[in-house]
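Peer 1: sequence? don't have it. structure:
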């Protein structure tokens, strides 16, 4: 069957079939209810109503997981409790981490019987082949799975109390030196590639700058609004492996307003005037029209850095450079966190603590002794 949407399939007889979990068999495998219809939207609406009813009275469904395996609970957590509420890229990351690391090692254990020693053995095993940062990511995912099980009264305590994980050292982000940034700006001034200037002076992510549209810019207020991001996701049908979609930002904090310097607002306005005769919606377009592929933008910058002899830098380096220049101008962490679209200031501190430390050192070194 060709698949479309969440557990909705196109049957050979022309009808659409939707399914939803209504319980568990004795072996722990899911038991499904089915919905049929001639139109996809018809099945989707009916399925949404049935799932909502199941969510209001989940006890009969969830009770089957109490004595089931962790693998069965992970499957339910991913499909019923996570997928409808996160974007597709986040869901696929969770699913990949669960299938690669969690399920093969402890998926066969009974949910209610997993103890802290089991989790510690699991961590000790995965840290042999994974970077500390990935170990921490997998552990956060596993803890979320256990938290959900506790909230549904499937387990008592979360078996994560004193689990020891490898030290996760956050790498200092690569930032362009002022001389490197100057060389880049001079080069793009000649080629007219304004997209890199937008990233350097507004701190946009790759998908955000590719999704930028003229309606997102207020020239009078000199304000830029981040309302969308462009991302590549796997295709569910057809021959292509992936496709570009225009989506909302990953978190609510990523959806933000961004003041921009006067010179940048002027350059963007000039660009819009030059393209007034074109059928244009996106600020930065491909030669064939439409949005600019993020991979194309990455490849262009890679070649440009090579030409300018800037080593160890990539597209996200522009965003790191913006953040560092802001801190050098004494912009506070909380303000910078909002400008970058971070969910909390702690994330900003985690990545740019070295910048604030260097600023403190420079400030103290400017102190002179008071003359006696």
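Peer 2: Perfect, I can see it now. These figures come from a predicted structure and were not determined experimentally.
Peer 1: could you use CA atoms for every contact and neighbour count after this?
Peer 2: Noted.
Peer 1: list the contacts of the nearest residue to residue 262 once chain neighbours are set aside.
Peer 2: In space, and not counting its chain neighbours, residue 262 is closest to residue 222: 6.7 Å by C-alpha to C-alpha, 6 or more residues apart in numbering. Residue 222 sits next to 259-262, 265 when contact means C-alpha atoms under 8 Å, 6 or more residues apart in numbering.
Peer 1: please compare the first structure with the one that follows:
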């Protein structure tokens, strides 16, 4: 039967001997951070002094390999941030886009406030104060800061640098009341007219507009897809000859620092892949675009630059904003088309159908962030109340 091992961090019998120099050496065997036993010794002027110094050295010995963490509760918060970023890379669980987003939020939102503190000094009250002050300026920034701060401090807890995560006890962020902004029918007419006027304006020099901006808008409105998802549609995603013409939303356009803009082979989440039936106006826009495409390979992008490279989402947003500024139509963003389409489907077909169109796994996300609540109560209530209380006196 195997002999049970002593726990990590324990030591055996201390032996002490006197050297020729007159100093005493206290020595013992210690089960170290990696489970291996090692001899640890220290010298002192007397036998009791040497034994006391050895016990003190053992009590302070880190049960983690110095190269594994290298930080303690007295380390600075920037040291934990560097350790956390390395741990994320080692784990390799996040997408590159999310990894860059987390690092950006940590460096721009959190680090400036906590950079002068040690980990021991970061408690519930300090975290709570930080988030409340940030929420006064922007709820979304406070929410993003809360995520990365919780993750970094959670790593410190898992690796036994801190005994608890102060983020577990901060007060809940209160989301400000907000009504999702959608376009009215009059605004949509003004947007379409403004884009048409811009695309058909006289051009004295340079290339003429090829109609893509208006076509992209029609497909966004006709599919409720994100701008990156629309720009990532390939010819192989189209099924226009079926009894019900449709498009498969199966990718998105990403632009990361240090990388060329490219098509990612899945949308925001893998569960967002969906096949959407095309309304007539979106089908006509796609048909007009297909007439100008030279290559018919299934991987060819439906919308692309003049040199057949992917559009960046920022360039389309900027172009749309510039065109709408000229037309005098304010606050036109790609995401408003998404919310506008979802609200229309919700009013006609219900919340579940709107959630499916958006590619959401949870209808509550659709209700909270994308649907403008219809304030009009069904007028049949007036008839029912009249029947109940409207008797002649």
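Peer 2: Sure, I can see it. Since the structure is predicted, the reported quantities are computational estimates derived from the model, not experimental observations.
Peer 1: fetch the TM-score of the aligned pair.
Peer 2: Superposed pair, TM-score by TM-score structural alignment, normalised by the length of structure 1: 0.69. Supporting alignment: 304 aligned residues with a C-alpha RMSD of 3.4 Å.
Peer 1: tell me the residue in structure 2 aligned with the residue nearest to residue 262 of structure 1.
Peer 2: Under the alignment (TM-score structural alignment), residue 222 of structure 1 pairs with residue 245 of structure 2.
Peer 1: just give me the neighbour total for whatever residue of structure 2 lines up with residue 319 of structure 1.
Peer 2: Using TM-score structural alignment, the equivalent of residue 319 of structure 1 in structure 2 is residue 338. A count of nearby residues for residue 338 of structure 2, using other C-alpha atoms under 10 Å, gives 23.
Peer 1: could I get the buried residue list for stretch 90-104 of structure 1?
Peer 2: 91-92, 94-95, 97-99, 101-103 (16 or more other C-alpha atoms under 10 Å).
Peer 1: in structure 2, what residues pair with that stretch?
Peer 2: So stretch 90-104 of structure 1 sits over residues 98-112 in structure 2, by TM-score structural alignment.
Peer 1: what about the residue positioned nearest the centre of structure 1, which SS state?
Peer 2: The structure's structure 1 has its C-alpha centroid closest to residue 250; by C-alpha atoms, centre = their mean the separation is 5.3 Å. Secondary structure state of residue 250 of structure 1, per DSSP: H, G, I helix; E, B strand; the rest coil, is coil.
Peer 1: for it, list the residues it contacts.
Peer 2: Contacts of residue 250 of structure 1 (C-alpha under 8 Å, 6+ apart): residue 87.
Peer 1: and it, how far from residue 210 of structure 1?
Peer 2: 15 Å (C-alpha to C-alpha, to the nearest Å).
Peer 1: please apply the same query to residue 50 of structure 1.
Peer 2: 38 Å.
Peer 1: going along the chain, name the strands of structure 1.
Peer 2: Applying DSSP state E to structure 1 gives strands spanning 2-3, 8-10, 16-24, 30-37, 217-218, 223-226, 229-234, 242-247, 256-259.
Peer 1: for residue 205 of structure 1, which of those strands is the nearest?
Peer 2: For residue 205 of structure 1, the closest of the strands of structure 1 is strand 229-234, at 8.5 Å, according to C-alpha to C-alpha.
Peer 1: the closest one - contacts with which helices or strands?
Peer 2: helix 206-210, strand 242-247 (3 or more C-alpha pairs under 8 Å, 6 or more residues apart in numbering; DSSP states H and E).
Peer 1: which one of these lies closest to residue 23 of structure 1?
Peer 2: Going by C-alpha to C-alpha, the one of those nearest residue 23 of structure 1 is strand 242-247, 33.2 Å.
Peer 1: which positions within that closest one qualify as buried?
Peer 2: Those would be residue 247, for strand 242-247 of structure 1 by 16+ other C-alpha under 10 Å.
Peer 1: same check on stretch 151-168 of structure 1?
Peer 2: 154-155, 158-160.
Peer 1: need the strands of structure 1 in TSV (columns: distance to residue 133 of structure 1).
Peer 2: TSV is the format used below for the strands of structure 1 (distance: least, C-alpha to C-alpha, whole Å):
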stretch	distance to residue 133 of structure 1
strand 2-3	34
strand 8-10	36
strand 16-24	34
strand 30-37	33
strand 217-218	37
strand 223-226	28
strand 229-234	23
strand 242-247	27
strand 256-259	28
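Peer 1: of all these, which lies closest to residue 136 of structure 1?
Peer 2: strand 229-234 (24.8 Å).
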